[in-house]
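Okay, here's the prediction I keep looking at, along with the sequence it came from:
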Amino acid sequence: MQTPTKTTAHSVYTLNYHIVFVTKYRNKVLTGAIEDHIKEQMPILCERYGWEQLALEVMPDHVHLFVSAPPTTAPVTIAKTLKSILAVSLFKTFPTLKQKRFWGSGLWSDGCYYGSAGTVSAKTIAMSIEDQRSKPA
């Protein structure tokens, strides 16, 4: 996957981030309709904020996102924004999720993994994300 160079009013960039965030206590709840909800919402959220979703895989207890964003947006901002909006959306759509597993806390663990990639390794990262489903848990 060769990601094209993008431009803003004052910059030219190729910034791609591999972001992984996990559920609190590694609870394996991101399956079925919840997984589908995340896969439906993620591209909408990315587009709303001016980011491009390059690859996405939702595992039972974590999410792999490969995203391109302008240099004015820090990767931590991307993760915080998506985690916050997705948690609110998931708890609203699936109220039993909060009651059963996350009644005293948020949906996501505080930390994240952040990796960066330019055009050279973008294909490797995208293939790695797509291969997540075939790896044993």
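Good, I have the coordinates.

From now on I want contacts and neighbour counts done on CA atoms only, so please keep to that.
Will do.

And the strands in this structure?
Counting by DSSP state E, one finds strands in the chain at the ranges 6-7, 12-13, 16-23, 52-59, 62-68, 108-117.

Put this next to the previous one:
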Amino acid sequence: MARPRIKDPEMRHGRHCVFLMHVHLVFLTKYQRGVFTKAVINDLRVVFASVCRDFEAELVEFDGEDDHVHLLVNYPPKVAVSALVNSLKGVSSRMIRQKNYPTIQRKLRGGALWSPSYFAGACGGAPIEIGRQYIAQQKTPH
């Protein structure tokens, strides 16, 4: 007998899987220079949402300060986080250069907007200890 489907609106369905995967990303500007204004943050939001759609992902939350941004992305299991990050940073950097924001051009010479490093943290779902307990309680066949 088939198990009933979980009716969780957050769950996403792929061809052969059901998933709910989120990653918290933090990108720093090159040299941690404070170059972002509200207008730049708003433009980045649009670009990041578009790149996420290209990856069949969803930008769930986004905001930032003058020298860094935070993204919460719901993504499918076929997407490598590193590939998503490379695209998010590359496309947004090109877009910002094309817009010719004066504060960014003055403070970040050489065209690089982002520091090469980033933070990525898996989040969402049950805490790890709950998952460990659940798996440990499974009844191994004899």
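Here it is on my side, so go on. Just so it is clear, the structure is predicted and the values come from calculations on it, not from any experiment.

TM-score of the superposition?
Overlay of the two chains. TM-score (TM-score structural alignment, normalised by the length of the first structure): 0.78; 120 aligned residues with a C-alpha RMSD of 2.0 Å.

before we move on, back to that, any chance of the strands of the first structure in TSV with distance to V88 of the first structure and mean neighbour count as columns?
Output for those, formatted as TSV (distance: least, C-alpha to C-alpha, whole Å; neighbours: other C-alpha atoms under 10 Å):
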stretch	distance to V88 of the first structure	mean neighbour count
strand 6-7	31	12
strand 12-13	32	14
strand 16-23	14	22
strand 52-59	17	19
strand 62-68	16	22
strand 108-117	11	16
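
Let's have these in a markdown table, adding distance to T93 of the first structure.
Rendered in a markdown table, the data for those read as follows (distance: least, C-alpha to C-alpha, whole Å):
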| stretch | distance to T93 of the first structure |
| --- | --- |
| strand 6-7 | 35 |
| strand 12-13 | 37 |
| strand 16-23 | 17 |
| strand 52-59 | 17 |
| strand 62-68 | 18 |
| strand 108-117 | 16 |
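
Among these, which comes closest to E35 of the first structure?
Ranking the strands of the first structure by proximity to E35 of the first structure (C-alpha to C-alpha) places strand 52-59 first, at 6.2 Å.

average offset between that closest one and the second structure?
Following superposition, strand 52-59 of the first structure is found to deviate from the second structure by 1.0 Å on average (mean C-alpha distance after the TM-score superposition for the first structure).
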